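Chemist: Below are the sequence and a predicted model; questions follow.
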Amino acid sequence: MVHAVKAPSDVGLARRIAMVAYTEYASDPRVRREAETLVAEGHRVEAIVLRPRSGPSAAELDGVHLHEVPLSARRGGGMRYLYQYAVFFLLSSLLLFRLYRRVRFNLIYIHSLPDFQVFCALPFKCMRIPVLLDLHEPMPEIVVARLRRPTGSAWFRISAAIERLSCLFADHVIVANDGIRDAVVSRRVSPSRVTTVYNVYEVGPRPVSPEEVRRRLGLPEGRLLVHAGGVSPERDLATLVEAVALLPGHDDIHLVIAGEGAPEYIEALRGLAHHLGLGDRIRFVPKMQLELARALVALSEIGIVTLESNPLTQLAWPTRLVELVALRKPLVVPQLPLLASVLRDAARYYPPGDPQGLARALQEVLTNKHEWESKAEEAARVCQEFDGKRARTTLLEILHRVDNPTIPSSAPAM
């Protein structure tokens, strides 16, 4: 997304910002939006990120200077993730120090996961350079969810201790939703140190036409149901496949599952689809550029979000949900605490892990499209507080606050 760069506003003089994120920059909407927001305000942003498996990116993207460490993320078990996090921590720390010799940073902005990535800024913290920590997800909950451990386990306690130390080390903490904020505050982090900046949806400057999407991805004509995002058991996509097979009178509907996942899980979904007679009505497409993924989602008849119920998803506010709301898609989502508390009556809920319940929800929305399209407008009104303008204002207020730590925090959430 290209932004006009202007002189720094009342948040202070132009900053030289180092942003560190264990992610592929081009396909991470939250990291990109925040980096581009800062560039648009006249600040310089140097982003240290993962190298995509497709190969090195351009040195600059929409005004953000990219520095990719020679490491690509690979899915795997807990030890695989820990190894990759540790390698990225070491490589990014070295690169950050080397860049500092050329670009004298006056703000370090760290994205999590992992939370301990914030400690790559330790030498700069000793030089009184402010450090921001952005928690995309709550690390204790994600650890026990992925490892299938109870919340009272040693894994949870250790992760919670690391999270708390990371938050106390940072000058200020940004979180992606109020559920994460409540969890962090419950672990003895002062509410004044934590601000919510929800994920938002912004249309890019180069929209992809529906015809081009179908052509480029080889999609059939007719109605589509689309999942675009991570492809993992946590997304409960087996329930979605079974639910589509149970839909009566909708044989013209094709299911598209787009995104990156473990090959064995994708093969299991493919096998399930063939077993249920959906082999010719389901398409798997790989991870794609952000603009193409958004155009694909726009083709979906319904805004579907599927998640299993675990400690992490209890606090989830998926980025793709914001995109679906912005596209005015009637919503079908799992009955989970944070989703229900925000969306209230603006969505059709189903019990997580229940194919029959999801099929009934899909059938109701497909049959009563007009009624649920009005609910989509209601969802858009509910989510107005998560718009891009407010997110930008909150982010810039946080920058001003780390310059002036005596300024009290505004409302804890957007």
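Modeler: Cool, the structure landed.
Chemist: C-alpha from now on. contacts and neighbour counts both.
Modeler: OK.
Chemist: what's the host helix or strand of residue 401 packed up against?
Modeler: Taking DSSP states H and E as the definition, residue 401 sits inside helix 388-403. In this structure, helix 388-403 makes packing contacts with helix 29-40, judged by 3 or more Cα pairs under 8 Å, 6 or more residues apart in numbering; DSSP states H and E.
Chemist: this is the comparison structure:
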Amino acid sequence: MRMNGKSDVKRNACMLGHIIYDVDARVKKYVQFLLHRGFRVDVLCVSDAANKTDDKPVESVSLVVVKELPRAQTSRFNYLLGTLVYLFKAAWKLSALQFKRRYTVVHVHNMPDFFVFAAIVPKLKGAVVILDIHDRVPELYARKFGTSTRSVPVRLLRFVERVSCRFADHVIIANDVWRQRLIDEGVIPAENCTALPNFPDTNLFRARDPVSARQLGSPCKIVYHGSFTEFHGVDVAIKAMARLKEKLPSVQFLIYGGGPYEAELRRLIAELGVEEIVKMCGSVSYLKVGEVLRGCDIAVVPKKAGVFSDDALSTKLFEYAAVGLPAVVSRTSAEMRYFSEGEVRYFNPGDAEDMARCIRELYENPDLRHSLVVNAGHRLRHYGIEQIESGYTELVERLASR
């Protein structure tokens, strides 16, 4: 029996993955959605005390720590070994919890895809198993290691992706472009796959005063926040700033985040002599990102084209739209699926000269900045967290009622 969309009996759900829960905004959103529907939620996650936030414990949410092996990230063998050990530990804990909790739904987050097999006992006991593909592993592997998409490791990863998707009762994937590719490649039927992008929580990413879109701070602050990897293209943005150094002396480029490419970015900043205008600002808590963005003037999404990155949707673009920042964005298929030319300023991927031209165009044209902000804000009405919550909870209820 349900009242107002909630069950009068407390139901149990589990989130599982190689999750640092305290800083994983996507998983936290799903947990909140389930709480709103009356679920009690366990989260099987890794422990990382260095990344704790100030979040208070939430009633009806239990964090179950699965200890991982120390591993050398540069060794593929050690990485795989550590991942397999984590899988077996998680499967053991999840199986034991299944007999205690009698889960209605188990939601497994990749990477890797085969984590979904940790849910074999709950599945046999009648739980709904959802596989959530944050990133497509075969393409990411090919991009990271510079190998062909036809290589043996990539083919093996495609096989793992296929059997993992078939094992799950339903697959959630991070954007519509990837969903269509899974369907076209015959990995999974259309009815068993749903695209749910990681749209921002507008309570955290509150909009600036619209008038501010016409004005620039002094200095004008251009911002990037996110990961530092080769394909995120932060180096392209730094090269663009080097071209603007003399033309726009009152500009600063603020870079927030971290990742394996950080040392290379610092070297590039020194090599180009742009230390005065390009600042590496370190990481910032997801809870504070909106506040940081509201203090900036122009945002950039400098992602490079190619395998994986063409179809990987940059969720920071939605955060920029929510805050009301005009954005200069790399023209790749995933971004163009969601935002038109009149809502962001697109430049050719990897082209620092073209990116510099677009930044200068926004810098010099307050009406254009304002127009992009207004249009992107209208577009965001279709991409709110409310739509994601509705889509997710309706999916869970439908699967659970079968």
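Modeler: Nice, thanks for sending it over. Predicted model only: the values in this text are computed from it and were never measured.
Chemist: Overlay the chains and give the TM-score.
Modeler: In this superposition the chains share a TM-score of 0.88, using TM-score structural alignment, normalised by the length of the second structure; 387 aligned residues with a Cα RMSD of 2.6 Å.
Chemist: just to revisit the earlier point, ok and the helix holding residue 401 of the first structure relative to helix 29-40, angle-wise?
Modeler: Helix 388-403 of the first structure and helix 29-40 meet at an angle of 70 degrees, taking axes from the mean of the first three to the mean of the last three Cα atoms, to 10 degrees as the criterion.
Chemist: roughly how far out does helix 388-403 of the first structure sit from the chain middle?
Modeler: On the basis of Cα atoms, centre = their mean, to the nearest Å, helix 388-403 of the first structure sits 19 Å off its chain's mean C-alpha point.
Chemist: Read off where it ends up in the second structure.
Modeler: Residues 385-400 of the second structure are where helix 388-403 of the first structure lands when matched by TM-score structural alignment.
Chemist: With the first structure overlaid, report how far that stretch is off on average.
Modeler: After superposition onto the first structure, the mean distance of stretch 385-400 of the second structure to its aligned counterpart is 1.1 Å, using mean Cα distance after the TM-score superposition for the first structure.
Chemist: Show me which residues of that stretch are buried.
Modeler: Counting neighbours by 16 or more other Cα atoms under 10 Å, one finds that the buried residues in stretch 385-400 of the second structure are 385, 386, 388, 389, 392, 393, 396, 399.
Chemist: These into CSV, with extra columns for distance to residue 111 of the second structure?
Modeler: CSV is the format used below for those (distance: Cα to Cα, whole Å):
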residue, distance to residue 111 of the second structure
385, 23
386, 26
388, 21
389, 22
392, 20
393, 23
396, 21
399, 23
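Chemist: Scan the first structure for its longest helix.
Modeler: helix 78-102 (DSSP state H).
Chemist: now the helix or strand that comes right after that one against helix 78-102, angle please.
Modeler: Along the chain past helix 78-102 of the first structure, the next helix or strand (assigned with DSSP H and E) turns out to be strand 107-112. When the same axes, to 10 degrees is applied, the directions of strand 107-112 of the first structure and helix 78-102 differ by 170 degrees.
Chemist: Which residue range of the second structure does strand 107-112 of the first structure align onto?
Modeler: Taken onto the second structure by TM-score structural alignment, strand 107-112 of the first structure occupies residues 105-110 there.
Chemist: Quick one: residues contacting residue 286 of the second structure.
Modeler: 23, 25 (Cα atoms under 8 Å, 6 or more residues apart in numbering).
Chemist: Matching it against the first structure, which residue comes up?
Modeler: Aligned against the first structure by TM-score structural alignment, residue 286 of the second structure finds its counterpart in residue 290.
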